[in-house]
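Enquirer: need the 3D shape of this:
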Amino acid sequence: MTSSNLFWGALALGAVTGMRSMLAPTMVSRALAARDDMDNVDEPARTLASRRAQQLLLPMAAAELLGDKMPFAPDRTIVPSMMFRALSGGVTAAALASARREPVWLPALIGASAALIASEIGLKLRKPYQKKALTNAALGLTEDCVALTLGSAGIRQALER
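Expert: Now for the predicted structure:
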């Protein structure tokens, strides 16, 4: 039976993905790679824990963290972005479930749904300040801190038995 800890972790990391699409997969990739119980885990945990995934995800997350504060950053709720965020949130949550050797579909659905909802909320909170560069950047940095804190807590929660 899948535990509620995994569901809360999937929800938290899905929300992080809604704020920063590459941050949650990067954090989970690094967390899984650091574990010593990753032998014989299924996909997608195996892929996210791989060295190659870490090499790809970290620069992508860093670029997103920087690019989000730029005035030319695209709207996070355009259809391609929302599709990618849902996919990213779902895969991230599924990786946590597979690392625990538990069914992946419900956590994936929770992660994808949370990503979509958090994207909408984040946009509504920041959009009024987009034209004020300094305020927008400050809000973006605050959102980064919230995402990092929430992501760390979500990983701890999901991987706890």
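
Enquirer: switch to C-alpha atoms for all contacts and neighbour counts from now on
Expert: Noted.

Enquirer: tell me which residues in stretch 72-82 are buried?
Expert: Residues of stretch 72-82 classed as buried by neighbour count (16 or more other C-alpha atoms under 10 Å): 76, 77, 81, 82.

Enquirer: with stretch 136-144 instead?
Expert: 136, 137, 139, 140, 141, 143, 144.

Enquirer: repeat for stretch 113-127
Expert: For stretch 113-127, by 16+ other C-alpha under 10 Å, it's 113, 114, 115, 116, 117, 118, 119, 122, 123, 126.

Enquirer: wait, doesn't residue 158 sit right on residue 6?
Expert: Yes: counting by C-alpha atoms under 8 Å, residue 158 touches residue 6, with 4.1 Å between them.

Enquirer: contact partners for the spatially most central residue of the chain?
Expert: For the chain, residue 24 is the residue whose C-alpha lies nearest the centre (C-alpha atoms, centre = their mean; 2.6 Å). Shown in contact with residue 24 (C-alpha atoms under 8 Å, 6 or more residues apart in numbering): 13, 14, 16, 17, 89, 92, 151.

Enquirer: could you also give me the structure for this second sequence? I'd like to compare it with the first:
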Amino acid sequence: MKHHTLLASALIGVVASARSMTPMATISAARLLGRSTPGRLALLDRPLFRLGALVLGAGELFGDKMKTAPDRTVFLGLLARVMSAGIAGAALAPRGREPSGAVAAIATAVPLAYVGLDIRKNAMQRIGQTRSGLMEDALIVAAGVAIVALAVSSKSRS
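Expert: Okay, here's the model as predicted:
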């Protein structure tokens, strides 16, 4: 699938707004399955980075349900979103447009983190932290997988 727009980059920013590590985990999983991203990013070809991204992605899904989990808009939460969205946005951008892809993803992730936090807090009041978190996880992980699956190609076709 040819991509000439930054749509995949912006959409992965939506994912990063809710789960900071999911964009990198889904891209790492795709790379492990032999897929390549449109944008060049040597970082994704390092096995230790791929494993770390997968572990952090899984850990975040568990940690989010803890009563002591910080809001996604605290400084470190936003920093993680900026970094993950930037890396993932660059990887999903068309070749040669990686910086623009990073900017598109970050510009989507940061403001939507605030919107998502408000939605999540309302859901927590209604159905609790764990149930609302599991529902958000299912939606965000599915979105991340779908976005990455549509944006990547098999290495044999690249």
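
Enquirer: now the TM-score, please.
Expert: TM-score of the superposed chains, computed with TM-score structural alignment, normalised by the length of the second structure, equals 0.83; 152 aligned residues with a C-alpha RMSD of 2.5 Å.

Enquirer: what kind of secondary structure is the residue nearest to the centre of the first structure in?
Expert: helix (DSSP: H, G, I helix; E, B strand; the rest coil).

Enquirer: how close does it get to residue 11 of the first structure?
Expert: Using C-alpha to C-alpha, to the nearest Å, residue 24 of the first structure is found at 11 Å from residue 11 of the first structure.

Enquirer: what number of residues lie near the counterpart of residue 95 of the second structure in the first structure?
Expert: Mapped onto the first structure by TM-score structural alignment, residue 95 of the second structure lines up with residue 101. The local packing of residue 101 of the first structure (other C-alpha atoms under 10 Å) involves 16 other residues.

Enquirer: quick check: nearest residue in space to residue 101 of the first structure, chain neighbours excluded?
Expert: residue 41 (6.7 Å; C-alpha to C-alpha, 6 or more residues apart in numbering).

Enquirer: for that neighbour, helix, strand, or coil?
Expert: coil.

Enquirer: so who does it touch?
Expert: 98, 99, 101.

Enquirer: do I have it right that the second one meets residue 38?
Expert: When you say that, I think you mean residue 99 of the first structure. Yes: between residue 99 of the first structure and residue 38 there is a contact under C-alpha under 8 Å: 6.8 Å.

Enquirer: shared neighbours of the two, anything?
Expert: 32, 46.

Enquirer: so which of those two has more stuff around it?
Expert: Ranked by neighbour count (other C-alpha under 10 Å), residue 99 of the first structure and residue 38 place residue 99 first, with 25 against 17.

Enquirer: so what's the more buried one up against?
Expert: Neighbours of residue 99 of the first structure in contact, by C-alpha under 8 Å, 6+ apart: 32, 38, 41, 42, 45, 46, 159.

Enquirer: could you rerun that using 7 Å?
Expert: 38, 41, 45 (C-alpha atoms under 7 Å, 6 or more residues apart in numbering).

Enquirer: what's the closest of these to residue 60 of the first structure?
Expert: Residue 60 of the first structure lies nearest to residue 45 out of these, by C-alpha to C-alpha, at 18.8 Å.
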